[in-house]
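K.L.:
Quick one: sequence plus predicted model below, questions after.
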Amino acid sequence: KLSWSQDRALRALGSLEKSGMAKFRENIVTGKQWFFPSL
């Protein structure tokens, strides 16, 4: 466990999304989800 704050984790995921490594989608039922299609 990294013990990161939620803010730090969201910033890291946002950075990965901007670089194209991660994809984000938000759904009322499932909430926020990030995918890593390159892995």
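P.N.:
Received it, and whenever you're ready, just let me know what you need.
K.L.:
alpha carbons only for contacts and neighbour counts from here, please
P.N.:
Noted.
K.L.:
quick one: the helices in this structure?
P.N.:
6-18 (DSSP state H).
K.L.:
Test my guess that Lys32 contacts Lys23.
P.N.:
No: Lys32 lies out of contact with Lys23 (CA atoms under 8 Å); the separation is 10.8 Å.
K.L.:
between these two, who's got more neighbours?
P.N.:
Taking other CA atoms under 10 Å, Lys32 and Lys23 do not tie; Lys23 has more neighbours (17 against 10).
K.L.:
Pasting the second one now:
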Amino acid sequence: MRFGDTRVEFLGGRSGCLTMLVISVVLSVLLTVLLNAML
């Protein structure tokens, strides 16, 4: 996962980056479902 020129390591390299990616996708889906439930 890269922010500009600095490389950020989550939970040790590539697998950690994949984990963060999956978590962010799941969170966005959950937020969408919650918003739809409220409306």
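P.N.:
Nice, thanks for sending it over. What you are looking at is a predicted structure, and each value in this text was computed from that prediction instead of being measured.
K.L.:
For the two chains, what TM-score is obtained?
P.N.:
Scored against TM-score structural alignment, normalised by the length of the first structure, the superposed chains reach a TM-score of 0.41; 18 aligned residues with a CA RMSD of 2.2 Å.
K.L.:
Okay, and the spatially most central residue of the second structure sits in which element?
P.N.:
Of all residues in the second structure, the one closest to the mean position by CA atoms, centre = their mean is Ser24, 2.2 Å from it. Following DSSP states H and E, one finds Ser24 of the second structure within helix 13-38.
K.L.:
mind listing what the closest residue to Arg25 of the first structure other than its chain neighbours touches?
P.N.:
Among residues not flanking Arg25 of the first structure along the chain, Gln33 sits closest, at 5.4 Å (CA to CA, 6 or more residues apart in numbering). By CA atoms under 8 Å, 6 or more residues apart in numbering, the contact set of Gln33 of the first structure is 24-26.
K.L.:
Adding neighbour count and distance to Arg8 of the first structure, write the residues you listed out as TSV.
P.N.:
What follows is the contacts of Gln33 of the first structure, written out as TSV (neighbours: other CA atoms under 10 Å; distance: CA to CA, whole Å):
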residue	neighbour count	distance to Arg8 of the first structure
Phe24	13	16
Arg25	10	19
Glu26	10	19
